[in-house]
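> Okay, sequence plus prediction incoming.
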Amino acid sequence: MDWTRILTNVFGELLAPTTAAYALAAVGLNIHFGLTGLLNFGQAGFMLLGAYGFAISTIAGLPIWAALLVAIACSVVFALILGIPTLKLRGDYLAIVTIAAAEIVRIVGRSTALTDLTGASSGLRGNSYKESFQALSPFPDGTTDIGPLSYSNNASNSWWIRLVGWALVALACLLVWRLTNSPWGRVLKGIREDEDAVRSLGKNVYAYKMQALVLGGVIGAVAGIVYVLPRAVQPDSMGRPMTFFVWTILLLGGAATVWGPVLGSMIFWAALMLIKSVMRSTVPDTVMRTEQIEQFGWIVVGVTLMMLVIFRPQGLLGDKKELAINVR
């Protein structure tokens, strides 16, 4: 078994654009659930809308800053449409509504009636919208080796995407840290614990929930952009499983913490890569084929989520006294 190759792959996964995108999505979900107590199971919908808004705008010829604004606007509109009729719901009722809304976004995106706009089930090819982002890179064309890692400077899955992705994660964490220690953030925590008590103090709970939903959704939309920059915009790749992966990452690292989503994403993807790499090297094809190893890896993810909820609902960095998994 080639441990050098395996550990290199695992180390590379720690810095991968996908890891950064999921960390960013989990930061947005942390604002929903960790700070406010909203059981949002539709984060993948915000990510898909952000990806579509950015890609379609770029293909239409808009500059990258305008495409980013379009993606943010799409997430804001979606949050308002979703939140206005549903934010008075609590607990599992809100979860059902949000997961249904995300599925509506995915199904509409893959509709053949929108083939010219979204590419339907085939999606939008990455080469059709990546040029403007790659043109901003200060790096020369070619490949750069840093330690055991070797990636292109500007193409798909490049150092440039990694730099931008993790810079956005750092900015999002800084934002959450400032919000957590602000009066606005303390009101959100109060809503999470007992919204009736906060309402009795004269606070507009509905407005605070809406603000949290919009802000977390915007971060989710930016995460969707980071996610599709190394690949294509494919609606079926951003469905229900993506939301559950984001939830696993958040609960693994610790909800209501600043760095929990980042730690959770890095551990999640590195551990998954380690499991798959070791099994591919040790398990014969007669026992388990490659596609079965992939499925087994996701089984481990599901078992991990179950164990987390049962034995350590606060996650690795969370405080059990501050946050319980059973939000009303």
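Noted; the coordinates are in hand.
> rest of the way, CA atoms for contacts and neighbours
Noted.
> How far away from the center of its chain is stretch 183-193?
The chain centre lies 23 Å from the centre of stretch 183-193; the measure is Cα atoms, centre = their mean, to the nearest Å.
> With stretch 199-214 instead?
For stretch 199-214, the distance to the chain centre is 24 Å (Cα atoms, centre = their mean).
> Next one for the comparison:
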Amino acid sequence: MDFNDILQIIISPTTAAFALAAIGLNFHYGLTGLLNMGQAGFMLIGMYGYAITVSQGGSMWLGMLVAFVGAVLFALFLGWPTLRLRGDYLAIVTIAAAEMVRLIGRSQWLKDWTGGNTGIRGNEFKPPFENLSPFAPKIIEIGPWSYHGTTWWLLIVGWSLVALTAGLFWRLNKSPWGRVLRGIREDQDAVRSLGKSVYSFKMQALIIGGVLGAAGGVVWSHGNAVQPDSMGRVTTFWIWTMLLLGGAATVLGPVLGSVLFWAMFVFIKQLAPLVLPNLATQQIEPLALAFVGLGLILLIVFRPQGILGDKREISLNA
């Protein structure tokens, strides 16, 4: 078993991207009690908004602006008909909306923009960001980690964003705004009786978390490419697993959950062929996901608040 692969995934761009998306979901569920089951849709919006803008000749900064504005509009589109209702309606709408984004991305009628089934290749939108890298374009080893110079640049930017957004969550969670959101999570009727606009605060949380999901999509696309099926329905459940594993409503829970999720995933993928030598290659990843799902079930049963969480913070009456 090669433990170096586990070390590599711990700080990889994929882990940073999903940590950003999980922090966004923490604004939705952990802070406000919103059952957003379509965070993968926000990631796709960010990926496509950025990649299409840059591949069509726009600047990197314009691409980021388009990605974030797209996430805001997507949040408004989701929240407008649902946030005045109870949480289950948002869950239903977000599942459908995320799948709608994926199907639009892989459709043929927008192929000139989205690339259809094949998506958008990395060399069509990555160069502007990679050209800013201060590292030499070669493999650089730092301790047990070995990455290309442009990947080190992406790691620095990605994890810096994770640190900034975790700090943002900590600050807003301690603010009067955050206390209102926690009140909505516990008893929105009581908050409404105090003259607060529950709908407005929910929408603000949905937008902020959606923008962070889009940022995670942009980081993920630079580490991989833009392909619609890479952010399918299962992706949202991965993000939920990361959040619940680390602990909802905590500052570092989504980050720890993302690291542990991918470390466990790689560990099980390496362990499976040793325990089951006759296992076909295409069966290893589904088996790993099955064991991760089993781990989540056990976590919910024996420690529903997650590793860092407080059981008092998971009361949900939205």
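Sure thing, it's come through. Bear in mind the structure is a predicted one, so any value in this text is a computation, not a measurement.
> Can you tell me how far the equivalent of V66 of the second structure over in the first structure is from A60 of the first structure?
Using TM-score structural alignment, the equivalent of V66 of the second structure in the first structure is V70. Distance, V70 of the first structure to A60 of the first structure, by Cα to Cα, to the nearest Å: 12 Å.
> For those two, indicate the residue with more neighbours.
Between V70 of the first structure and A60, counted using other Cα atoms under 10 Å, V70 has the larger neighbour count: 22 against 13.
> What ranges does the stretch 101-250 of the second structure have for its helices?
111-114, 127-130, 149-174, 176-193, 198-223, 233-246 (DSSP state H, counting those that start in this stretch).
> Indicate which one of these is closest to G105 of the second structure.
Nearest to G105 of the second structure among the helices of the stretch 101-250 of the second structure is helix 111-114 (5.8 Å), distances taken as Cα to Cα.
> so that closest one matches what in the first structure?
Mapped onto the first structure using TM-score structural alignment, helix 111-114 of the second structure spans residues 115-118.
> just to revisit the earlier point, how near is the match of V66 of the second structure to A51 of the first structure?
Separation of V70 of the first structure from A51 of the first structure (Cα to Cα): 10 Å.
> Now the match of helix 111-114 of the second structure on the second structure. Mean distance?
In the superposition with the second structure, the average deviation recorded for stretch 115-118 of the first structure is 0.5 Å (mean Cα distance after the TM-score superposition for the first structure).
> buried ones in that stretch?
Neighbour counts over stretch 115-118 of the first structure (16 or more other Cα atoms under 10 Å) mark T118 as buried.
> likewise stretch 178-192 of the first structure?
For stretch 178-192 of the first structure, the neighbour count (16+ other Cα under 10 Å) marks L179, T180, G185, V187, L188, K189, G190, I191, R192 as buried.
> do stretch 123-138 of the second structure as well
F125, K126, E130, F135.
> Please identify the residue in the first structure that aligns with the third one.
In the first structure, the residue matched to E130 of the second structure (TM-score structural alignment) is Q134.
> didn't that match look like it was pressed against N154?
Yes - using Cα atoms under 8 Å, Q134 of the first structure is in contact with N154, at 5.8 Å.
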